[in-house]
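Q: below are the sequence and a predicted model; questions follow.
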Amino acid sequence: MEDLWEKLLMAGIVVLVALVLRLVLVFVIKRSVRVLTAKQNTREPDAELGSRARQILTRAGGLASQRQKQRIATLGSLLRNVVDVVLVVITLLTVLAIFGVPMGPLIASAGVGGVALGFGAQSLVKDYLSGIFMLTEDQFGVGDLIKVGDLTGTVQEVTLRVTKLRDPTGTVWYVRNGEVLTLGNVSQGFSTATIDIPVAIDEDPEKVQAVLRKAVGSMAEEPEWSTKLLENPNVLGVGSTSGGTMTMQISLKTGPDQQWGPTRAVRERAQRALAEAGIRGPILPGGAPTL
């Protein structure tokens, strides 16, 4: 009877130590989560960009801070679950050893079962490990526009096993994290666009460029576009010539995934300015230029 009480006392001490250790580890994890959450995104924009570009990208980084907090909270929850599982297993095995339960057959059975489970669930483990790395490296987050293989869509939800996307047609796609081999994030950094403006091949290129620069060269200074354009549109010059067409090119640099509106505005302004300047459109095969 005395031996039983001694074993119960030892088991109680083991459980108490495990509880104290869990409290310490959980406190450390929560403290780390609070410290990381309090830190703002300190990534500086490209030094080659102007002050306007740095301001816009800084605002974009501020909008992403909430996503960063969610990512840190998810990782903290994952670490707490890992701590709980490890401590429960170690405590249970220690208590069983105190009461004289043979550990050899139990550990051997667990090893065989673990190997069988590993072979059967290796794809599931791969998905979870990939999800952990995606969250840790902040490859993307909810609201980002990403490209995964041939699929392009907006991230609706991110879990450790799957990522839910919605493509432009409204279809929701579920992508297993372990199957993501290449991934492009359109919503990080900045976006660029090259706009082709076709005119008649016998027009004066310098005159056309002057008209285009006057039409779009100061768009970034206008209130409507100052929060999207990182710099004024740049008229690159002649991009190509083919048949009766000379193509002038204009480049844009905007905030992430914000190039669509400025692109349409540049086309409209270019078309209007060229028409007012009397610059003809591409020459059709029949010999008559387009309007």
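A: Arrived safely.
Q: please count neighbours and contacts with C-alpha atoms only from this point.
A: Fine.
Q: so which strand or helix has Val235?
A: Using DSSP states H and E, Val235 sits in strand 234-242.
Q: after that strand, next one along is what?
A: strand 245-254.
Q: just the strands in the stretch 101-250 of the chain please.
A: Chain-ordered strands for the stretch 101-250 of the chain, with DSSP state E, counting those that start in this stretch as the definition, fall at 145-148, 151-158, 162-166, 172-176, 183-185, 191-200, 234-242, 245-254.
Q: contacts made by the last one with the rest, please.
A: Applying CA atoms under 8 Å, 6 or more residues apart in numbering, the set of residues contacting strand 245-254 from outside is 190-202, 209, 228-241, 259, 262-263, 281-283.
Q: show me where this protein has its helices.
A: Using DSSP state H, the helices assigned to the chain run over residues 2-38, 51-63, 65-98, 103-120, 122-137, 205-216, 260-276.
Q: take these and lay them out in CSV including distance to Thr247 and mean neighbour count.
A: Written out in CSV, the entries for those read as follows (distance: least, CA to CA, whole Å; neighbours: other CA atoms under 10 Å):
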stretch, distance to Thr247, mean neighbour count
helix 2-38, 50, 14
helix 51-63, 28, 17
helix 65-98, 42, 15
helix 103-120, 58, 11
helix 122-137, 42, 16
helix 205-216, 10, 17
helix 260-276, 12, 16
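Q: another one to put next to it:
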Amino acid sequence: MSIPVDRILTWASSAGVRIVLIAGAAYLITRLVVSSVARLEAHLIRPQEGPLTEQQRRARTLGALVRKAAVMVVVTVAVLTILDELRVDVRPLLAAAGIGGLAIGFGAQHLVRDAVSGFFLLLENQVRVGDVVRIGDVAGSVEAINLRTIILRDLEGAVHIIPNGTVSRVTNLTREWARAVVDVAVAYAEDADRVMGILRDIGAGVMRDPEFAPHILEPMDVMGIERFAESAIVIRAAMKTVPLKRWAVERELRRRIKRTFDQMGIALSFPRMALYAGEPVREPGAARQEGAPSPGEGAGPQALRS
């Protein structure tokens, strides 16, 4: 059996060269994309001591995703082109891949939805590790953001794992700055202007405290009377703070308000219930004197004749 050398050489000089060029081009494009993403990632993630910041971790995650996606696209296109050069009909393969992809898509649609949502969560920087957020009826500190899930830990220490595809609204409680809001309920007999002046002094004292001064961005804003409650005048005050320090400032303000109001004799109002002890309620007719005949008692024949 003779080997058709001439046909092999002819094929190698035409289709073979094109296949080599396609493979080489795919390799070069892949290397170019990978190196470009790596340089961009290195520019964003500069060497430093200590753990990476959240922005640097996000850049690393997105860089890895871009590299994998680019390599997958280039390799897929190169393989299909090489098969076409080998005179392999790729249409049945594409049809089979389409049917298989459709079947997998029905089974993994939630997984794909979670991955796409996670990609945009990372890309748009909607939340960061360490933020305190509210997602639906769950609130807590963000411990991790993955392509498929976001992990929250609430105040009690419980961990909530939420699929990214189910996140329709995110309330970020610690983005850039926060506001410590305190409502103070005082009795109607108190002078509201005097109370508001005392609240401003308390806020100034907190700002002078070296423990809390770094956490406060603006002086206290005493907004005034918020509402008239059943048994109190509610006065609202607020302070702009750095993220994650809102609750500490609120607790300190409440502590100082209670101490100062006790010293100055200002009554903090709270709901009360009054109980009155009186005579027992008598049944109808119970007020008759004991022994008095009821109507009709003793009405004998004499009474009827009289």
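A: All right, it came through fine. Every value quoted in this text rests on a predicted model; they were computed, and no experiment measured them.
Q: ok so, going back, the strand holding Val235 of structure 1 against structure 2, how far on average?
A: Once the two structures are superposed, the average separation between strand 234-242 of structure 1 and the matching residues of structure 2 is 2.7 Å (mean CA distance after the TM-score superposition for structure 1).
Q: would you turn the helices of structure 1 into a markdown table with distance to Glu224 of structure 1?
A: Conversion of these to a markdown table gives the following (distance: least, CA to CA, whole Å):
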| stretch | distance to Glu224 of structure 1 |
| --- | --- |
| helix 2-38 | 33 |
| helix 51-63 | 14 |
| helix 65-98 | 25 |
| helix 103-120 | 57 |
| helix 122-137 | 35 |
| helix 205-216 | 13 |
| helix 260-276 | 10 |
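Q: Ile146 of structure 1 is nearest to which of those helices?
A: When these are ranked by distance to Ile146 of structure 1, counting by CA to CA, first place goes to helix 122-137 at 13.1 Å.
Q: what range in structure 2 matches that closest one?
A: The aligned range for helix 122-137 of structure 1 in structure 2 is 109-124, by TM-score structural alignment.
Q: now stretch 86-97 of structure 1
A: Aligning stretch 86-97 of structure 1 against structure 2 (TM-score structural alignment) gives residues 73-84.
Q: give me the contact list for the matching stretch.
A: Outside of stretch 73-84 of structure 2, the residues within contact range by CA under 8 Å, 6+ apart are Ile19, Ile22, Ala23, Ala26, Ile29, Thr30, Asp89, Val90.
Q: turn those residues into JSON lines, columns for distance to Glu41 of structure 2.
A: Formatted as JSON lines, the contacts of stretch 73-84 of structure 2 follow (distance: CA to CA, whole Å):
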{"residue": "Ile19", "distance to Glu41 of structure 2": "33"}
{"residue": "Ile22", "distance to Glu41 of structure 2": "28"}
{"residue": "Ala23", "distance to Glu41 of structure 2": "27"}
{"residue": "Ala26", "distance to Glu41 of structure 2": "22"}
{"residue": "Ile29", "distance to Glu41 of structure 2": "18"}
{"residue": "Thr30", "distance to Glu41 of structure 2": "16"}
{"residue": "Asp89", "distance to Glu41 of structure 2": "40"}
{"residue": "Val90", "distance to Glu41 of structure 2": "37"}
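Q: show me what the helix or strand containing Trp11 of structure 2 is in contact with.
A: Trp11 of structure 2 is located in helix 5-11, with elements delineated by DSSP H and E. Taking contacts as CA under 8 Å, 6+ apart, no residue outside helix 5-11 of structure 2 touches it.
Q: for Val182 of structure 2, see how far away the aligned partner of Ser242 of structure 1 in structure 2 is.
A: Under the alignment defined by TM-score structural alignment, Ser242 of structure 1 is paired with Ala229 of structure 2. To Val182 of structure 2, Ala229 of structure 2 is 16 Å away according to CA to CA, to the nearest Å.
Q: cool, and Val17 of structure 2?
A: Taking CA to CA as the criterion, Val17 of structure 2 is separated from Val182 of structure 2 by 77 Å.
Q: quick revisit: buried sites along the strand holding Val235 of structure 1?
A: In terms of neighbour count (16 or more other CA atoms under 10 Å), strand 234-242 of structure 1 has its buried residues at Asn234, Val235, Val238.
Q: Asp150 of structure 1 corresponds to which position in structure 2?
A: With TM-score structural alignment as the criterion, the equivalent of Asp150 of structure 1 in structure 2 is Asp137.
Q: same check on Thr159 of structure 1?
A: In structure 2, the residue matched to Thr159 of structure 1 (TM-score structural alignment) is Asn146.
Q: burial of its match, as a residue count?
A: Other residues lying near Asn146 of structure 2 total 17 when counted by other CA atoms under 10 Å.
Q: just checking, it touches Gly118?
A: Yes: taking CA atoms under 8 Å as the contact criterion, Asn146 of structure 2 and Gly118 are neighbours in contact, 6.6 Å apart.
Q: separation between the closest residue to Ile195 of structure 1 other than its chain neighbours and Lys214 of structure 1?
A: When the adjacent residues along the chain are set aside, Ile195 of structure 1 lies closest to Ile250, with 5.1 Å between them (CA to CA, 6 or more residues apart in numbering). Applying CA to CA, the value for Ile250 of structure 1 to Lys214 of structure 1 is 13 Å.
Q: in structure 2, which residue is most central in space?
A: Nearest to the mean C-alpha position of structure 2, by CA atoms, centre = their mean, lies Val133 at 2.7 Å.
Q: contacts only, for the nearest residue to that one once chain neighbours are set aside.
A: Across the structure, with CA to CA, 6+ apart as the measure, the residue nearest Val133 of structure 2 apart from its sequence neighbours is Asn172 (4.4 Å). With contacts taken as CA under 8 Å, 6+ apart, Asn172 of structure 2 has the following neighbours: Val127, Asp131, Val132, Val133, Arg134.
Q: roughly how far does Arg267 of structure 1 sit from Gly239 of structure 1?
A: Arg267 of structure 1 sits 16 Å away from Gly239 of structure 1, taking CA to CA as the criterion.
Q: just Asn81 of structure 1 next, same as before
A: When Asn81 of structure 1 is compared with Gly239 of structure 1 (using CA to CA), they lie 57 Å apart.
Q: Ser130 of structure 1 now?
A: Plainly put, Ser130 of structure 1 is 42 Å away from Gly239 of structure 1 if you go by CA to CA.
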